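# Sequence and predicted structure below; questions after.
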Amino acid sequence: MDRPVPRLYISDLDGTLLADNAKLSQTSRRGLIRILEAGVPFTVASARSIVSIQHTLGDLPLRLPVIEINGAFITDYSTGRHLIVNDLPRDLVEMVYGYIDRFNLVPILSAFDGRRDRVYHSRLANPGMEWYYNERKGMNDNRLTPVESFPLIFDSHIVAFTVIDTRHKLIPLAERIQGGLADRLESHFFENPYSPGWWWLTIHDKSACKSRAVKIVAESGGFDLKQVVVFGDNLNDIKMFQTGCHPVAVANATDDLKRHAAEIIGDNNSDSVVRYILRANGLES
């Protein structure tokens, strides 16, 4: 009997592997441990940071690098050491900050200062920003670093701007970024599902994208892209679905993403990603 072709599985977190409460269910946790102990290659690709990924997934024995902040970092899960840093060049940092300031908005900057990760923040201008801060404070995130003036830290490796406000206030900035700088920047504009009414605009270098990171992780593991199965639910997964991998959308995914999927499985509250991998590898109990 022919052995199945080895596959690499890469899953988004929020809305895909995680349930609506932003947690990994005990059923999925037990299933992932079985998957990993059986030697099935698995990792995650998320908009979250390594601090948040570790806080959420805990002691799962992930041996492959994880993709964090939408591809801004490719990172060793157990140590938190960055293997790849896709930061913004200084001219783009200054340009993006100038636009944000011109629209009277307040950013949060994610960075690597050469020694450790930082989340630089100044005043918390609205409840959406307060939610962001309190969520990270609650997980003892030591990246939080107050600054009096953002230009003072522009020599750090800035990997992302996060701008949080109402949709109405963010639209002009989003249009400016997604229009004139689309050839140099990746950006994502979405409502925070855990803090309804507050929208986020995240801005990264063009090299910081899940699609590019998936290719790097696959190549480093010796996998052809046709051997890679990716799971997702939202717009920031579209390019990942277009890499030549086998794209699988959860039932709660956006219609736009489903149009790019080869398969649609159950929703994120039904442990669908883990059940799919268990079944595909003959590991169902």
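Sure, I can see it.

# all contacts plus neighbour counts: C-alpha atoms, from now on.
Will do.

# Contact partners for residue 40?
By C-alpha atoms under 8 Å, 6 or more residues apart in numbering, the residues touching residue 40 are 6-8.

# one more time with 10 Å, if that's ok
Counting by C-alpha atoms under 10 Å, 6 or more residues apart in numbering, residue 40 touches 6-9, 32, 34, 277-278, 281.

# With residue 67 instead?
So residue 67 contacts 10-12, 43-50, 53, 73-77, 82, 84, 208-210, 213-214, 216-217 (C-alpha under 10 Å, 6+ apart).

# likewise residue 165?
Counting by C-alpha under 10 Å, 6+ apart, residue 165 has contacts 105-107, 125-129, 171, 191, 197-201.

# Out of the residues you listed, which end up buried?
With burial judged by 16 or more other C-alpha atoms under 10 Å, the buried subset of the contacts of residue 165 is 105-107, 128-129, 191, 198-201.

# now the strands for the stretch 51-200 of the chain?
Here the stretch 51-200 of the chain has its strands, by DSSP state E, counting those that start in this stretch, at 66-68, 73-75, 82-85, 107-112, 117-121, 144-146, 157-165, 185-191, 199-205.

# ok, residues contacting the third one?
Where contact means C-alpha under 10 Å, 6+ apart, the residues beyond strand 82-85 that reach it are 50, 65-68, 71-76, 111-112, 116-117, 157-159, 207-208, 213, 216.

# okay, now the one to match up with it:
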Amino acid sequence: MELFISDLDGTLLNGNAEVTEFTRDTLNRLMAKGLNFTAATARTLASAGKILSGLDLKLPVILMNGVLIYDMAEKKYVKINSLSRKLCGLIISLSKGLGLEPFMYSVSDNQLSTRYERLISPAMKSFYNERREKYYKSFTQVSDLSRYIDNVIYFTFIAEKEKLVPLYDALKEN
């Protein structure tokens, strides 16, 4: 049995981050004839789900670089690879010491939550606004991320490389 998996950005999607009508119709026709096809992406369900909604996917999709596996037909996460509470605490502590502010993602009760403390740069504000406006993604501002470290799956840091390298160096053994 053959399996075909496609990335989204730069592969399956056009320049407007959309599946074209031709691609959608072709894939749906092939899947109806038995093609085993799914997608793998760094995106969350909020954006990937909207993009893939016109495809009759029978196989689960790989989200957030493999952190999550989601069954589009059953509308549920079938695999969640969460980080340990200890590692989350370390990441939050290190980020504060380095003056970095992350977006922290967690999954509970089949819902993805994104929390943050502060938007400290134009790039963070742009990331936040684009996802809220284009994909209707929900963000929750909290006073202390360390109070929400259960079921954490992902952190996103947006900063200049020279600010991120010390965090990378401190975490690479973990």
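Noted; the coordinates are in hand. These numbers come from a predicted model, not from an experiment.

# Give me the TM-score for these two chains.
TM-score for the superposed pair, counting by TM-score structural alignment, normalised by the length of structure 2: 0.91. Supporting figures: 173 aligned residues with a C-alpha RMSD of 1.6 Å.

# Report how many residues lie close to residue 41 of structure 1.
Neighbours of residue 41 of structure 1 under the rule other C-alpha atoms under 10 Å: 18.

# so what corresponds to it in structure 2?
Taking TM-score structural alignment, the alignment pairs residue 41 of structure 1 with residue 36 from structure 2.

# How about the contacts made by the residue mapped onto residue 66 of structure 1 from structure 2?
Counting by TM-score structural alignment, residue 66 of structure 1 corresponds to residue 61 in structure 2. If you count contacts by C-alpha under 10 Å, 6+ apart, residue 61 of structure 2 has them with 5-6, 37-41, 45, 48-49, 52, 68-72, 77-78.

# ok, 7 Å please
38-40, 69-71 (C-alpha atoms under 7 Å, 6 or more residues apart in numbering).

# Checking the residues you listed against structure 1: which ones persist?
Here is what carries over to structure 1 from the contacts of residue 61 of structure 2, by both residues aligned by TM-score structural alignment, their matches' C-alpha atoms under 7 Å: 38-40, 69-71.

# Taking those together, which two end up most distant?
Taking C-alpha to C-alpha as the measure, those span a maximum distance of 12.4 Å, between 40 and 71.

# more crowded one of the two?
residue 40 (20 against 17).

# any idea how far the nearest residue to that one once chain neighbours are set aside lies from residue 117 of structure 2?
In space, and not counting its chain neighbours, residue 40 of structure 2 is closest to residue 62: 4.4 Å by C-alpha to C-alpha, 6 or more residues apart in numbering. For residue 62 of structure 2, the distance to residue 117 of structure 2 equals 28 Å [C-alpha to C-alpha, to the nearest Å].

# Can you give me the neighbour number for the equivalent of residue 77 of structure 2 over in structure 1?
Aligned counterpart of residue 77 of structure 2 in structure 1: residue 82 (TM-score structural alignment). If you count neighbours by other C-alpha under 10 Å, residue 82 of structure 1 ends up with 20.

# for residue 219 of structure 1, same thing?
Based on other C-alpha under 10 Å, the number of other residues close to residue 219 of structure 1 is 12.

# Point to the residue nearest the middle of structure 2.
Nearest residue to the geometric centre of structure 2 (C-alpha atoms, centre = their mean): residue 44, 3.1 Å.

# Show the contacting residues for that residue.
63-64.

# ok, which stretches of the stretch 51-200 of structure 1 are helices?
90-102, 127-138, 167-180 (DSSP state H, counting those that start in this stretch).

# will you turn these into JSON lines that also has distance to residue 255 of structure 1?
JSON lines is the format used below for the helices of the stretch 51-200 of structure 1 (distance: least, C-alpha to C-alpha, whole Å):
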{"stretch": "helix 90-102", "distance to residue 255 of structure 1": "31"}
{"stretch": "helix 127-138", "distance to residue 255 of structure 1": "26"}
{"stretch": "helix 167-180", "distance to residue 255 of structure 1": "21"}
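
# wait, which of those is closest to residue 23 of structure 1?
Per C-alpha to C-alpha, nearest to residue 23 of structure 1 of the helices of the stretch 51-200 of structure 1: helix 127-138, 13.7 Å.

# Would you double-check that residue 39 of structure 2 falls in a strand?
Yes. Under DSSP: H, G, I helix; E, B strand; the rest coil, residue 39 of structure 2 sits within a strand.

# That one contacts residue 3, correct?
No. Under the criterion of C-alpha atoms under 7 Å, residue 39 of structure 2 makes no contact with residue 3, lying 10.6 Å away.

# neighbour count winner among the two?
The residue with more neighbours, out of residue 39 of structure 2 and residue 3, is residue 39; 18 against 9, by other C-alpha under 10 Å.

# The helices of the stretch 51-200 of structure 1: which one's closest to residue 21 of structure 1?
Comparing the helices of the stretch 51-200 of structure 1 under C-alpha to C-alpha, the one sitting nearest is helix 127-138, at 13.5 Å.

# gap between the closest one and the chain center?
18 Å (C-alpha atoms, centre = their mean, to the nearest Å).

# Can you list the buried residues in it?
Buried-residue list, helix 127-138 of structure 1, by 16+ other C-alpha under 10 Å: 128-129, 133, 136.

# now the angle from it to strand 157-165?
Compare the direction of helix 127-138 of structure 1 with that of strand 157-165 by axes from the mean of the first three to the mean of the last three C-alpha atoms, to 10 degrees and you get 130 degrees.

# Look up how far residue 199 of structure 1 lies from residue 20 of structure 1.
Distance from residue 20 of structure 1 to residue 199 of structure 1, by C-alpha to C-alpha: 18 Å.

# for residue 164 of structure 1, same thing?
6 Å.

# Residue 72 of structure 1 touches residue 111, doesn't it?
No. With contact defined as C-alpha under 7 Å, residue 72 of structure 1 does not count as touching residue 111 (9.7 Å).

# Lovely, talk soon.
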